[in-house]
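Novice: based on what follows, work out the 3D shape:
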Amino acid sequence: PAAVYGRVAPLIVEIGSGQGHAIVHAASGRPGDDFLAVEVFRAGLARTMRDADRTGARNLRLVEANAPEVLEHLLPAASVSELWVFFPDPWHKKKHTKRRLVTADFARLAARALRPDGMLRLATDWEDYAQQMRAVLDAAPEFERAFDGEWAPRFDGRVLTAFERKGERAGRAIRDLAYRPATP
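Specialist: Model prediction:
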């Protein structure tokens, strides 16, 4: 990351950045940090680049790739300060749930990428996916909860996106989770 950004700074990675609303907002408001948007859809990346240019965010880079490959092969171990997974595709049909991002393998890769003092932040409006994510991460030996109770409080750095508005309009509750790497 230091070679790509030309400096040493905290690195925040958003998996599935969509059209970039959250990461562009964060990058433009936190010029001392570096940001990486990971997305598979070119249209979303194009929108992200346009908005980043419009706001003058020079601390944002984008990669068109699948998250597991980025976490395993592109990012050095212990290089990420925060990893964000906001409103990932819920694959809400029962026959498609096997396609969901947050699995035990994802937990292992996320833990590898995170710094020991790092944070994994997640949010979804699909209750069954929220429960699955919580179950997977609670069971992952690489992570421990960074919240008390059933759900984490809303992450202040997460802007209201179109996906969140859509979920709220449909009457779905928004659920946040936050995990830190487990202490050895």
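
Novice: CA atoms for contacts and neighbours, from now on please.
Specialist: Fine.

Novice: which element follows the top strand by length along the chain toward the C-terminus?
Specialist: When the chain is parsed with DSSP state E, its longest strand is strand 114-124. Downstream of strand 114-124, the next assigned helix or strand under DSSP states H and E is helix 127-139.

Novice: tell me the angle that following helix makes with strand 114-124.
Specialist: 160 degrees (axes from the mean of the first three to the mean of the last three CA atoms, to 10 degrees).

Novice: buried set for the longest strand of the chain?
Specialist: For strand 114-124, burial by neighbour count (16 or more other CA atoms under 10 Å) applies to 114-116, 118-124.

Novice: structure for this one too, so we can compare:
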Amino acid sequence: MTDGQERAWSDLAPRYVLEAPRDEAATSVRPGAAVTLREVWGRDAPLIVEIGSGQGHAMIHAATARPETNFLAVEVFTAGLARTMLGAERAGLENLRLVEANAPEVLEHLLPPASIDELWVFFPDPWHKNKHTKRRLLTPEFATIAAQAVRDGGVLRLATDWEQYARQMREVLDAAPEFARSFQGPWAERFEGRVLTAFERKGARAGRAIRDLTYERRDRG
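Specialist: Modelled structure (predicted):
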């Protein structure tokens, strides 16, 4: 990391980083490690979680625009989290927290069940080579874990610039009994709350169309 990013970890991590009790791996979350949201944010408020927050552009933009909402950025790359903290400090944000951990384990072990109002997965790694597609995040197993974490009536928002991956996402979530489509036609409208990031610009410059998907968590009853 740069000197500034190192400073972010030493000076800002106590303020922004949510420490996750580890299992065996460095970015794992130990089962039974669920946090109390009121203790983390100091209030009761809707919670929006972004998986793969990168450098934090979407989170910082959203947290600034919606101070009444709690936000959690989930990322495994330290430098990206450091940049997010620097941006959060410049914006004076109090409603944003970060966690360096594997996303499925955050949803399954760290956050209480049915605690997320909106779950965002924007531009996840497409692993576009055939031999690597098994590494993709969006699988039936992930859909089950996400359904556990999202409250009834909560929203799952996704976006990608890889058409084949978008179709896989749609196939997985259409088959998930816990989720229902919140859009008509083949794709959802672009989510207005998603700030234009470097990933989206890169995809557009390469001529790849951006495809959005939106699903609602069905009532558990």
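
Novice: now the buried residues of strand 114-124 of structure 1 in JSON lines, with distance to residue 15 of structure 1?
Specialist: Converted to JSON lines, the buried residues of strand 114-124 of structure 1 look like this (distance: CA to CA, whole Å):
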{"residue": "114", "distance to residue 15 of structure 1": "13"}
{"residue": "115", "distance to residue 15 of structure 1": "16"}
{"residue": "116", "distance to residue 15 of structure 1": "19"}
{"residue": "118", "distance to residue 15 of structure 1": "15"}
{"residue": "119", "distance to residue 15 of structure 1": "13"}
{"residue": "120", "distance to residue 15 of structure 1": "11"}
{"residue": "121", "distance to residue 15 of structure 1": "10"}
{"residue": "122", "distance to residue 15 of structure 1": "10"}
{"residue": "123", "distance to residue 15 of structure 1": "12"}
{"residue": "124", "distance to residue 15 of structure 1": "13"}
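
Novice: circling back: the longest strand of structure 1 aligns to what range in structure 2?
Specialist: Aligning strand 114-124 of structure 1 against structure 2 (TM-score structural alignment) gives residues 150-160.

Novice: quick one: the helices in structure 1, in order.
Specialist: Along structure 1, counting by DSSP state H, helices occupy 2-5, 21-29, 42-55, 67-69, 104-113, 127-139, 162-169.

Novice: residue 179 of structure 1: which of those helices is closest?
Specialist: Of all the helices of structure 1, it is helix 127-139 that lies closest to residue 179 of structure 1, at 7.7 Å by CA to CA.

Novice: not counting its own residues, what contacts stretch 67-77 of structure 2?
Specialist: Outside stretch 67-77 of structure 2, the residues that touch it by CA atoms under 8 Å, 6 or more residues apart in numbering are 27, 41, 45-54, 56, 59, 63, 81, 95-103, 106.

Novice: so that stretch aligns onto which residues of structure 1?
Specialist: With TM-score structural alignment as the criterion, stretch 67-77 of structure 2 aligns to 31-41.

Novice: how close does residue 16 of structure 1 sit to residue 24 of structure 1?
Specialist: 13 Å (CA to CA, to the nearest Å).

Novice: which of the two has more neighbours?
Specialist: Neighbours per residue, other CA atoms under 10 Å: of residue 16 of structure 1 and residue 24, the larger number sits with residue 24, 28 against 24.

Novice: tell me the spacing between the residue lying closest to that one once chain neighbours are set aside and residue 171 of structure 1.
Specialist: Setting aside the residues directly before and after it, residue 24 of structure 1 is nearest to residue 52 in space (CA to CA, 6 or more residues apart in numbering), at 5.6 Å. With distances taken as CA to CA, residue 52 of structure 1 is found 31 Å from residue 171 of structure 1.

Novice: neighbour count for these two, which is higher?
Specialist: residue 52 (22 against 10).

Novice: the more buried one -> structure 2?
Specialist: For residue 52 of structure 1, the residue aligned by TM-score structural alignment is residue 88.

Novice: residues touching the residue nearest to the spatial centre of structure 1, list them.
Specialist: Of all residues in structure 1, the one closest to the mean position by CA atoms, centre = their mean is residue 84, 1.9 Å from it. Residues near residue 84 of structure 1 by CA under 8 Å, 6+ apart: 12-15, 120-122.

Novice: ok, 6 Å please
Specialist: Neighbour list for residue 84 of structure 1: 14, 121-122 [criterion: CA atoms under 6 Å, 6 or more residues apart in numbering].
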